[in-house]
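Asker: coords please:
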Amino acid sequence: MRNNCVGAAGNSGVPGIVGTAGEPGLKGESGDSAGGAVYTRWGRTTCGSDAVLVYQGFTGGSRRFLKGGGANYQCMAYDAEYNSRNTFFANISSIVGTEYETYNFGIFSSSARNQNAPCAVCQAKTRSSVIMIPGKRNCPTNEWTLEYEGYLMSGFSEDNGKTTFECVDAQPEYRHGEGADNDGSGMFFNRVICQQGVPCPPYKSNNAITCVVCTN
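Answerer: Predicted coordinates for the structure are as follows:
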């Protein structure tokens, strides 16, 4: 009768010689061009810190004294492109240039009043988040990069339409030759009302509210 018992395992052999390393693979494409935090710098034509300019434009908005239209400001590209074949529509909304309605408060230069506001769309390629903080002049921690500081501005409280609050650069530029008082779309400073649930101090009733734009 055949014996089906298995014998004991033998000792392991000596490891073989390590083979030659293969050639390096192809380098992948860099993702820098598509990533990063994107923000609009209102009131300027350049970007802060090490951010890259995506495009320059002018600040557009709906006319102040109309009840309808858009609520937010738009950074309108200078080099407009059109697709529609029509040159006029009967029932449309309108975008006009946005003026600094800053008067003589001693915050912006007196020459800025009624001038049209430019804007710049910027990309911080090495960062992924952007935040605007109203009421601050500095970023939260050292992990955040200051892009710019400014003043919290919006449409006038007695206008028919509402606008968004935006952080306008503390050192604004303006479009020369556009100083006519058109009362189209406007940017006004904001203050708090201390009797309406606002902690005073640290807020003050008659000071223009500041703001800061930070990336991380």
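
Asker: make it CA atoms for all contacts and neighbour counts henceforth
Answerer: Will do.

Asker: Identify the residue nearest the geometric centre of the chain.
Answerer: Centroid check for the chain by Cα atoms, centre = their mean gives residue 39 as the closest residue, at 2.0 Å.

Asker: ok but it is inside a strand, no?
Answerer: Yes - judged by DSSP: H, G, I helix; E, B strand; the rest coil, residue 39 forms part of a strand.

Asker: Okay, and the spatially closest residue to it that is not a sequence neighbour sits in which element?
Answerer: Leaving out its chain neighbours, the residue that sits closest to residue 39 by Cα to Cα, 6 or more residues apart in numbering is residue 122, at 5.4 Å. Assessed by DSSP states H and E, residue 122 sits inside strand 118-124.

Asker: Packing partners of the helix or strand just after that strand?
Answerer: Toward the C-terminal end, the helix or strand that comes next after strand 118-124 (DSSP H and E) is strand 130-134. Counting contacts by 3 or more Cα pairs under 8 Å, 6 or more residues apart in numbering; DSSP states H and E, strand 130-134 is packed against strand 37-42, strand 210-215.

Asker: can you give me how far strand 130-134 is from the chain middle?
Answerer: 9 Å (Cα atoms, centre = their mean, to the nearest Å).

Asker: how much does the helix or strand following it deviate in direction from strand 118-124?
Answerer: Next along the chain after strand 130-134, taking DSSP H and E as the criterion, comes strand 145-154. Angle, strand 145-154 to strand 118-124, by axes from the mean of the first three to the mean of the last three Cα atoms, to 10 degrees: 150 degrees.

Asker: Please provide the structure for the following sequence as well, for comparison with the first:
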Amino acid sequence: MLQLITKNKKIFVKTSIQFFLIFLLVFLFSMGDYSQLVEAVSGNYSKVDGNNLTRDDWNVLDEDFVDREGDTMGTNLNLNNHRIVGVNTNPANSSDLANVGYIDSLLVSSQGGYVYTNWGRSNCSGSDTLLYSGFGFNSIYTVISGGSNNICIQLPFNATSSFVYALNSNSRTDGLYPLMTSDPSQLPPEMSTMYRNYIECAVCFRRNSSCIESVGSFNCTMPGFNYKAYDGYVLGGEIPGSHYHSQERICVNRSMHINTNSAPYGAVAYGSRIRNNFGMSEYGIDRFIPCAVCCNN
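Answerer: Okay, the predicted model is just below:
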């Protein structure tokens, strides 16, 4: 009986040691995979100029981008717009997989921004993206109805090729006319040579930014809003006079493109100025109003 108990103890000890060794191997193996996972998640595989990716580095990349254990990569890997083919580096294709740094850069570049209209020009400031350009339109100056807001209509050849204006000759519609500047005496001196000028427009996108229209100054000196997209003067409808249409005021670029014409007035924009300050002497009477579009980035 004693011998049987001793024998069973030996078997138990031996089995316990075997299980412990198996557990230890599994633990060590899992630690190796875990360390690679940590490297992959932290993006610790950026290629530095002059260095080559080692086999271990590639294994980390493989672990990071395959769908599940055992899968292989079905295409090349995009490393900051370059792909690895053997020992050579070639321009990446749109179908290549992307590393963490490349994806992060795309995420940053895809963040929101601000859309503004550069009235008077067909282009945008600096690196801002031109969404489309065209000319301003509004109701004719002789009517008291119609929308008061100026709209920037893109040139037909810039619009989607499948888009065709729907034809309707009925007079009872919201009739639009090209927006143009008034006569020289009704404009700021800087813009007096731009009279009867069709007002171009550009719809622009500034990435990762917010913008405001600063009225009363050419400068962008507000805290945090120091980038100037453009500056100009405020233009609007005529008061008083025979031009009845109430028109939205807009900030028109003082470096506007010249499109002078001899056509009859359509929608007309006049220089805006203060006619009476009722004792608020800080605001000069009959002064034209400067303006600027200011952004915080």
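
Asker: Next, the mean deviation of the strand holding residue 122 of structure 1 compared to structure 2.
Answerer: Following the fit onto structure 2, the mean deviation recorded for strand 118-124 of structure 1 is 0.5 Å by mean Cα distance after the TM-score superposition for structure 1.

Asker: Which part of structure 2 matches that strand?
Answerer: Using TM-score structural alignment, strand 118-124 of structure 1 corresponds to residues 200-206 of structure 2.

Asker: Do you have the strands of the stretch 51-200 of structure 2 handy? List them.
Answerer: 77-78, 82-85, 88-91, 97-98, 113-119, 129-138, 151-154, 177-181, 200-207 (DSSP state E, counting those that start in this stretch).

Asker: And the longest one, what's buried?
Answerer: Same thing as strand 129-138 of structure 2. Buried residues in strand 129-138 of structure 2, counting neighbours by 16 or more other Cα atoms under 10 Å, are found at 129, 130, 132, 133, 134, 135, 136, 137, 138.

Asker: Contact partners for the last one?
Answerer: What that stands for is residue 138 of structure 2. 147, 148, 149, 150, 151, 175, 176, 177, 178, 179, 247, 267 (Cα atoms under 8 Å, 6 or more residues apart in numbering).

Asker: now swap in the second one and tell me
Answerer: For residue 130 of structure 2, the contacting residues are 123, 124, 202, 203, 204, 205, by Cα under 8 Å, 6+ apart.

Asker: and in structure 1, which of those remain?
Answerer: Contacts conserved in structure 1 for the contacts of residue 130 of structure 2, using both residues aligned by TM-score structural alignment, their matches' Cα atoms under 8 Å: 123, 124, 202, 203, 204, 205.

Asker: coming back round to it: using JSON lines, lay out the helices and strands packed on strand 130-134 of structure 1 together with distance to residue 201 of structure 1.
Answerer: Formatted as JSON lines, those follow (distance: least, Cα to Cα, whole Å):
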{"stretch": "strand 37-42", "distance to residue 201 of structure 1": "28"}
{"stretch": "strand 210-215", "distance to residue 201 of structure 1": "15"}
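
Asker: Quick one: closest of those strands to residue 106 of structure 1.
Answerer: Among these, strand 210-215 comes nearest to residue 106 of structure 1, with 14.4 Å by Cα to Cα.

Asker: about what we covered before: so which of the contacts of residue 138 of structure 2 comes closest to residue 77 of structure 2?
Answerer: Among the contacts of residue 138 of structure 2, and counting by Cα to Cα, the member closest to residue 77 of structure 2 is residue 151, at 45.8 Å.

Asker: Save the strands of the stretch 51-200 of structure 2 as CSV, and put in distance to residue 5 of structure 2 too.
Answerer: Below are the strands of the stretch 51-200 of structure 2 laid out as CSV (distance: least, Cα to Cα, whole Å):
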stretch, distance to residue 5 of structure 2
strand 77-78, 62
strand 82-85, 65
strand 88-91, 68
strand 97-98, 63
strand 113-119, 80
strand 129-138, 86
strand 151-154, 96
strand 177-181, 106
strand 200-207, 80
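
Asker: Which secondary structure elements does whichever strand or helix holds residue 14 of structure 2 sit against?
Answerer: Here residue 14 of structure 2 sits within helix 2-41, counting by DSSP H and E. Helix 2-41 of structure 2 is packed against helix 55-65, with contacts defined by 3+ Cα pairs under 8 Å, 6+ apart.

Asker: for the helix it packs on, the distance to its chain's centre please.
Answerer: 34 Å.

Asker: And stretch 29-40 of structure 1, by the same measure?
Answerer: For stretch 29-40 of structure 1, the distance to the chain centre is 14 Å (Cα atoms, centre = their mean).

Asker: re the thing from before, dump the residue contacts of the residue nearest to residue 39 of structure 1.
Answerer: Contacts of residue 122 of structure 1 by Cα under 8 Å, 6+ apart are 38, 39, 40, 41, 47, 51, 52, 53, 54, 55.

Asker: Of the contacts of residue 130 of structure 2 - the most surrounded one?
Answerer: Sorting those by how many neighbours each has (other Cα atoms under 10 Å) puts residue 202 first, at 25 neighbours.

Asker: how close does the closest residue to that residue other than its chain neighbours get to residue 139 of structure 2?
Answerer: Once flanking residues are discounted, residue 202 of structure 2 sits nearest to residue 133: 4.2 Å by Cα to Cα, 6+ apart. Residue 133 of structure 2 is 20 Å from residue 139 of structure 2, where distance means Cα to Cα, to the nearest Å.
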